[in-house]
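Q: Sharing a model prediction with you, sequence too.
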Amino acid sequence: MKDEVFASVGDSLGRNQMESVMCLLAKVEELKWYRDATFHTTAWYFSSYNFTVAFIWSPFLVQPETPTVDTHSVRPIRLHLDIPDNVWVNRYHEFDYVLIGDGAGLISLQYYWRTALSLVVTSRWLELIYMNPIHLEMLDVYHLSLPRPDGHPDKYRGVEGTAHDCLHWCLPGPVDAWNDLMMAMILRHEDLLLRRSTLNIVSV
């Protein structure tokens, strides 16, 4: 993935997965990292490979009614289902690979993620798709993770008085297996692109 940019867009579960990615990649070389003033974007740069990994905080993928949203609030959160979140949509063209998290929210929240993804690959980005075809793959880790309830921090987060965390994952842990599968998918796609490129050269 030399000279490429890999981005993850999502909520705290997506951030959890990116922490696993960085634990693995940080062994390669000492890296530089950046975080914007809004804390919406964190990026890590590997200079030897001119490779960037970024995480963009967008817990719903669609536009919230107010710029600041407390995702832990019990009050209703108003979302514009027909408007993708500009935090990541305006930067879509910068990325070679984008991991869009389906999140671990309620069924109603998952509907918002699917709505946003549908908008990206149909109307809003139709021109981009024609210029640079988008390759989509789904990675379903539900059944892979189901037998590992021990992989959650639960009550062992080390912070007194906090609720048991049965949403996020310990590192190292099952989330590392997600990234092994994700990298296999990316490498398979890179190999396919290389073969197509070779065929084009031969045909010319």
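A: Yes, it's here.

Q: rest of the way, CA atoms for contacts and neighbours
A: Fine.

Q: so who does the residue nearest to residue 36 when sequence neighbours are not counted touch?
A: Using Cα to Cα, 6 or more residues apart in numbering and skipping residues adjacent in sequence, the residue nearest residue 36 is residue 42, 6.8 Å away. Residues near residue 42 by Cα atoms under 8 Å, 6 or more residues apart in numbering: 33, 34, 35, 36, 54, 55, 56.

Q: go on, residue 86?
A: residue 63.

Q: cool, and residue 155?
A: By Cα under 8 Å, 6+ apart, the contact list for residue 155 reads 162, 163, 164, 165.

Q: hang on, the earlier thing: starting from residue 51, give me the distance back to the residue nearest to residue 36.
A: 14 Å (Cα to Cα, to the nearest Å).

Q: another structure for you, compare them:
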Amino acid sequence: MVSTDNEQPLSIAKKLLSWTSFSLLSLALFNSYFYTIPSSNFTTDELLLNSSIIITTTSSNSSSSSSSFPTSEEEERANVQTSCDYSDGKWVPDKMGHLYNGTSCRTITDAQNCMINGRSDLGYLDWRWKPHQCSIPRFEPQIFLQIARNKHVAFVGDSLSRNQLESLICMLATASTPQLVYSYSGNDKDIGQKFRQWHFSSHNVNVSIYWSPFLVRGIEKTDSVNYNTLYLDSLDERWASDLDQMDMIVLSTGHWFLQPAVYLYGNSTLGCHKCTGQNYTEIGFYDVFGKILNTTLGKIVERRGGGTNGIDVIMTTFSPQHFEGESDKFGVCPKTQPFDEGEKQVEGIDAEIRRIELSEMKAAIENVKKFGKRIRLEVLDVTKLSLSYLSAHSFATGTKERVQNDCVNWCLPGPVDAWNEILLDMMKRWD
């Protein structure tokens, strides 16, 4: 507004004061509307974890904009809530469908393509995860690629990690054609499935998968040696050697720790899990799992936390086996829709593994804050939403033949797509 010559200074001051008061009131209303209080059914550790994540994220963004007036892009970002408990929600009916299907996405493996594996019902495609505290927008591949422009996004872990990556590649392929630029599996029977990288030239984005079911150095069991051997103090360099080339890491592990294993730390053997007939002390796997996450997160912080660019680390929590009956037997998976809210609880092994993941991530966040490292850590908590959607692609009425039922990985399209919708929403909140 331009003042005229006969306008008095006091009048101008009153207008400025009025405008300032209105602005402050608007800002207060904005904050009160978009600030989300964590769910009251959280444990103390989970509340502290969420608090730490918010502090870490906020501190890295506090000086991100220096312009006096927001651009249209900044105004759009302002509409994103600063926090959300994604794990607290329910599956709701949704007829809008997925971005892709088993025909349109050429990168889906046969094992995850439920339509060609005999699954006749398509109802599993018509559900959407809805957190109670916020809304997750539909996955927007262009926005993901824009945020990840000129970056390397790496998925590291077991088959759940690969499952999540395959979902992401399918969704991104609806906006930009991925080029497979690297594929290697050594002597593994799954040719080209263990280590792969795609390049999206439209945004110079690389998306990779690194097979590392234990995250640390390990020797997988064979036909002659029926147990895994894990070195708890050493990262698996098959992925860790590329740490300096990664901008974001999505970690996923857990299921392989239920198998028999022998644990070593340095030159000492700590014990074993389910190693029948071996001269080792049985110590279970819970403490070992915590030590391995501590080693993994600590080494990432140590190697990348002191650089100028930093790195984003996301831990996808444990996804329960989705099977009713005995796996790899004549059992069936008859459930074709999610459990109602509260009908099934996260408990037992599922709950304990998730608790350890939350605890170790909380400790890593405190370590980052203490030493001022340039690294962002966050949990992608999918345990409850994955438990709630108990559904596999094996035959609903059983089978007369003994077949391999994959009771860990998910149909594509399917519930795992929600993991990547949450991942993108998290990235937008950071941005």
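A: Nice, thanks for sending it over. Since the model is a prediction, treat every value here as computed from it, not as a measurement.

Q: Which stretches in structure 1 count as strands?
A: 5-10, 32-35, 41-46, 51-57, 62-64, 79-84, 97-100 (DSSP state E).

Q: circling back to that earlier point, how about the residue nearest to residue 36 of structure 1, what's its partner in structure 2?
A: Aligned counterpart of residue 42 of structure 1 in structure 2: residue 196 (TM-score structural alignment).

Q: just residue 182 of structure 1 next, same as before
A: Residue 182 of structure 1 maps onto residue 423 in structure 2, by TM-score structural alignment.

Q: Touching, that match and residue 380? I think so.
A: Yes: counting by Cα atoms under 8 Å, residue 423 of structure 2 does reach residue 380; the two are 7.0 Å apart.

Q: can you pull the contacts of the closest residue to residue 169 of structure 1 other than its chain neighbours?
A: Spatial nearest neighbour of residue 169 of structure 1, chain neighbours left out: residue 152 (4.5 Å); criterion: Cα to Cα, 6+ apart. For residue 152 of structure 1, the contacting residues are 165, 166, 167, 168, 169, 170, by Cα under 8 Å, 6+ apart.

Q: Among those residues, which one has the most neighbours?
A: Ranked by neighbour count (other Cα atoms under 10 Å), these have residue 169 at the top, with 22 neighbours.

Q: Reformat the strands of structure 1 as a markdown table; add distance to residue 106 of structure 1.
A: What follows is the strands of structure 1, written out as a markdown table (distance: least, Cα to Cα, whole Å):
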| stretch | distance to residue 106 of structure 1 |
| --- | --- |
| strand 5-10 | 15 |
| strand 32-35 | 29 |
| strand 41-46 | 25 |
| strand 51-57 | 18 |
| strand 62-64 | 16 |
| strand 79-84 | 15 |
| strand 97-100 | 17 |
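
Q: can you tell which of the ones you listed is closest to residue 122 of structure 1?
A: Closest approach to residue 122 of structure 1 among the strands of structure 1 is made by strand 79-84 (12.2 Å; Cα to Cα).

Q: picking up where we left off before, which one of the strands of structure 1 lies closest to residue 108 of structure 1?
A: Nearest of the strands of structure 1 (Cα to Cα): strand 79-84, 11.6 Å.

Q: Which residue numbers in structure 2 does the closest one align to?
A: The aligned range for strand 79-84 of structure 1 is 230-235, by TM-score structural alignment.

Q: Give me the mean distance between that stretch and structure 1.
A: The superposed stretch 230-235 of structure 2 is, by mean Cα distance after the TM-score superposition for structure 1, a mean 0.8 Å from where its aligned residues fall in structure 1.

Q: Which residues does that stretch contact?
A: Contact with stretch 230-235 of structure 2 is made by 214-219, 261-266, 288, 291-292, 295-296, 299, as judged by Cα under 8 Å, 6+ apart.
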